[in-house]
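> Structure, please.
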Amino acid sequence: MVQPTGKFHLGNYLGAVRVWKDLCDLKTNQNLYFGVADLHAITIPKPDASNFKQLRLEAIASLLSIGIDPLKAHVFFQSSIPQHAELNWMLSTFAPMGYLNRMTQWKSKSNLKESDEGTLDNTSNVKLGLFAYPVLQAADILLYKSTHVPVGEDQSQHLELTRTLAENFNKMYKKRVFPLPKTMLAPTKKILSLNSVAKKMSKSDPNQNGVVYLNDSPEEIARKIKKAVTDNISEAFYYDPINRPGVSNLINMISGTQRKSISAVEKDIAQYKNHQDFKNYVTEVLVEELKEPRLKYDNLIQDLSYLEKVQQEGASKASEVAEQTLDEVKTTMGFK
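Reported below is the predicted structural model:
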């Protein structure tokens, strides 16, 4: 699932969604499901309905632009399949509050800070949907009896909860209804903001100069990389995330983009003896990698009827599997 929060940035691409394309490229008989998590998106209220609708379609366009083939995978809006919400409620009866309370993302999204005693301030304003959305995420996965889930590193905690809920359900009813899905982490590490390496690259960053989007023009990419935080060492560029976080972040981007090891990238950049040449090389690598997705996205976003058609067809096929699973769950629990 990917949230409809706008266009993909480099962190999304290298951290998760390019793996989705790789799965589509494999010759396999496995079913692939790629959803736009619009129900998750409203855990932070969206007052502008027309803009939210546009963001949902942009997410579909973004998925297709990176190479997701709708003939090989089911692409759909989460909200188009009501079984997601229904299974979410059933799984919530197996979800311990203590486990959910240990989740890190709802705390960071609520801007909560821990006191010296380890307690959180102002939790009374946290919305239930935001606190409990990992259960809905588990439902998204288990509804299709997924065996492997490609996610970014920051979502691995939620996959652990998914396995726990599946295991609890199976034990309760002494039946293996749900498989225990395995986490597929992208080989690239977390991509950091270009202008503040203390935080990851994010669409919500108030300073958008720190975010490289897949549909940025070559000129925009060049401008952002030129302003990227580095350091005062110019005679050599090497990977040292502790002492050289800015340079290491750029090296990490090259490594992920070119699918090369860090040591191989270090050999490639050994010739550069100043920051300008090094950053020009980073720009060249990113512009070349993102050229095709950018052109595809620009074409796709002009054809909203096609995007709607893709998601409707994907939802129709995915709902058949979702209904089968939910029917089995209801039968197991005694609803049928």
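
> going forward, measure contacts and count neighbours with C-alpha atoms only.
OK.

> Have a look at this protein and report its longest helix.
Counting residues, the longest helix found in the chain (DSSP state H) is helix 304-333.

> Check which helices and strands that one is in contact with.
Contact analysis of helix 304-333 by 3 or more C-alpha pairs under 8 Å, 6 or more residues apart in numbering; DSSP states H and E lists helix 49-65, strand 74-77, helix 83-92 as its packing neighbours.

> so how far is that helix off the chain centroid?
Offset of helix 304-333 from its chain centre (C-alpha atoms, centre = their mean, to the nearest Å): 21 Å.

> Measure how that helix sits relative to helix 83-92, angle-wise.
Interaxial angle, helix 304-333 versus helix 83-92 (axes from the mean of the first three to the mean of the last three C-alpha atoms, to 10 degrees): 30 degrees.

> Now helix 304-333: buried residues?
By 16 or more other C-alpha atoms under 10 Å, the buried positions in helix 304-333 come out as 307-308, 310-319, 322-323, 325-326, 329, 332.

> what do you get for stretch 45-53?
residue 52.

> Just the residues contacting it, thanks.
residue 4 (C-alpha atoms under 8 Å, 6 or more residues apart in numbering).

> For that stretch, measure first residue to last.
End-to-end distance for stretch 45-53, by C-alpha to C-alpha, to the nearest Å: 13 Å.

> show me the contacts for residue 193.
Per C-alpha under 8 Å, 6+ apart, neighbours of residue 193: 199, 200, 201, 202, 210, 211.

> Now the second one, please; I'll put the structures next to each other:
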Amino acid sequence: MTRLSGITPSGEAHLGNYLGAVSRWAAHSRPDDLYFVSNMHAMTIDHDPERLRDLTDHQLAVLVAAGVPGDRLFVQSDLIREHMALAWLLECTCTFGEASRMIQFKEKSRGSASVRLGLLTYPVLMAADILLHGTAQVPVGEDQSQHVELARTLARRFNTDYGEVFVVPEAVLPEAGARVRDLSDPSRKMSKSSSEAHGIVFVLDEPEVIRRKFARAVTDGRDEVRYDAVEQPGVANLLDILAVCRGTTAEEAARGIGGYRDLKEAVGTAVIDTLGPVRERALALLEDRFELTRIRQEGAERARERSERRLTEAIALAGLA
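Next up, the predicted model:
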């Protein structure tokens, strides 16, 4: 029952990524789970090649430092021939209508005079990611469930037209993780694409930077520490973060905290303590490129071994060998 999860290096890893997904991957990984850095998906918009290389290594280092099993972790572009070969087979299986109906394509292309073709076809590449590795389950939120449904459609069509080779995957809701909001605007989630850097806590931020960001976090004028996501969203966000770091509930985390200054100091300290070991290990890996390269190469070899038979069979069934 292979389960595949990926993360795109479109920016530096932040607290929302870590508490919402990465820490859960490390703590609740099953023997058949696979994880990958989907750096090819970061090319659907303008990108700087050198920054993409750095962000790919950065994301890989954070995943390893967090405890995601290295023997089930790989970088997408290290299997670029395999992923692109299958993506072409699936593009020749997919229709234009199916690709253009993807909600994210509609939203991101709306109002733009020039849209990259990759924005249209990347859901097919995503299907290739899923099908290449024999994925049975894909943990995704609502915004990605349509892409998994496309992978299901293409798997069934290929199996029917050419021969049985692909597992038909299913979307599953991921285990509930922390929903970390932007510190400068708690109405939106913490995101790599935010223009307000002080609202984002990055995994590799220095401790004093983290303290300053929490000291500036938006709250309200009440100075009343209680959990109310509707009336006090900024305070609720801080309590959610504190609760996850302490392994308790938000209501329990609020007890004994007299005011917003104390709350911000408590959350900053808890986040520094939580991220500290990950930050230290990730920086060591980024400093020791030999070790990071070894992990990356071994991950690619294992991923290639897992997928080789399936890709070879698909190529033959499609008439190319």
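
> Residue 26 of the first structure is nearest to which of the helices and strands packed on helix 304-333 of the first structure?
Among these, the nearest to residue 26 of the first structure by C-alpha to C-alpha is strand 74-77 (15.2 Å).

> Give me the contacts around that closest one.
32-38, 56, 60, 310-315, 317-318.

> make it 6 Å
Strand 74-77 of the first structure has contacts (C-alpha atoms under 6 Å, 6 or more residues apart in numbering) with 33, 34, 35, 36, 311, 314, 315.

> Can you name the residues that contact the first one?
It refers to residue 33 of the first structure. Shown in contact with residue 33 of the first structure (C-alpha under 6 Å, 6+ apart): 73, 74.

> swap the cut-off to 8 Å and go again
By C-alpha under 8 Å, 6+ apart, the contact set of residue 33 of the first structure is 73, 74, 75, 318.

> now do the second one
Neighbour list for residue 34 of the first structure: 1, 2, 73, 74, 75, 76 [criterion: C-alpha under 8 Å, 6+ apart].

> Check the alignment and tell me where residue 274 of the first structure lands in the second structure.
Using TM-score structural alignment, the partner of residue 274 of the first structure in the second structure is residue 259.

> nearest spatial neighbour of its match, skipping sequence neighbours?
residue 223 (5.4 Å; C-alpha to C-alpha, 6 or more residues apart in numbering).

> Surely that neighbour touches residue 260?
Yes - counting by C-alpha atoms under 8 Å, residue 223 of the second structure touches residue 260, with 5.6 Å between them.

> Looking at those two, which is more packed in?
residue 260 (20 against 13; other C-alpha atoms under 10 Å).

> Kindly provide the distance from that one to residue 199 of the second structure.
Distance of residue 260 of the second structure to residue 199 of the second structure, given as C-alpha to C-alpha: 17 Å.

> next one: residue 37 of the second structure
Residue 37 of the second structure is 24 Å from residue 199 of the second structure, by C-alpha to C-alpha.

> what does residue 293 of the second structure give?
Relative to residue 199 of the second structure, and taking C-alpha to C-alpha, residue 293 of the second structure is found at 32 Å.

> who's in contact with residue 246 of the second structure?
253, 270.

> actually residue 66 of the second structure, sorry about that
22, 23, 26, 278.

> Most neighbours of all these, which one?
residue 22 (24 neighbours).

> and that residue, what pairs with it in the first structure?
Correspondence of residue 22 of the second structure to the first structure, assessed by TM-score structural alignment: residue 17.

> same thing with residue 298 of the second structure?
Alignment note (TM-score structural alignment): residue 298 of the second structure maps to residue 313 of the first structure.

> State the distance from that match to residue 135 of the first structure.
Residue 313 of the first structure is 26 Å from residue 135 of the first structure, by C-alpha to C-alpha.

> do residue 158 of the first structure as well
Remark: distance between residue 158 of the first structure and residue 135 of the first structure (C-alpha to C-alpha) = 8 Å.

> Have a look at these two and say which one is more surrounded.
Between residue 158 of the first structure and residue 135, counted using other C-alpha under 10 Å, residue 135 has the larger neighbour count: 26 against 21.

> helix or strand for the counterpart of the more buried one in the second structure, which one?
Counting by TM-score structural alignment, residue 135 of the first structure corresponds to residue 124 in the second structure. If you go by DSSP states H and E, residue 124 of the second structure is part of helix 117-132.

> ok, average deviation of that helix from the first structure?
Following the fit onto the first structure, the mean deviation recorded for helix 117-132 of the second structure is 1.1 Å by mean C-alpha distance after the TM-score superposition for the first structure.

> So what touches that helix?
Helix 117-132 of the second structure is touched from outside by 4, 41, 43-45, 82-84, 86-87, 90-91, 94, 99-100, 102, 105, 138, 147-148, 150-151, 154-155, 166-169, 307, 310-311, with contacts defined as C-alpha under 8 Å, 6+ apart.

> what about burial for those residues, which qualify?
Using 16+ other C-alpha under 10 Å, the buried ones in the contacts of helix 117-132 of the second structure are 4, 41, 43, 82-84, 86-87, 90-91, 94, 99, 102, 105, 138, 147-148, 150-151, 154-155, 166-169, 307, 310-311.

> what's the average distance of stretch 306-316 of the first structure to the second structure?
Mean for stretch 306-316 of the first structure is 1.3 Å (mean C-alpha distance after the TM-score superposition for the first structure).

> can you pull the buried residues of stretch 265-278 of the second structure?
266, 267, 268, 269, 270, 271, 272, 274, 275, 276, 278.

> between the helix or strand that contains the last one and helix 49-66, what angle do the directions make?
Meaning residue 278 of the second structure. If you go by DSSP H and E, residue 278 of the second structure is part of helix 260-287. Computed by the same axes, to 10 degrees, the angle separating helix 260-287 of the second structure from helix 49-66 equals 110 degrees.

> gap between helix 260-287 of the second structure and the chain center?
Centroid displacement of helix 260-287 of the second structure relative to its chain, using C-alpha atoms, centre = their mean, is 20 Å.
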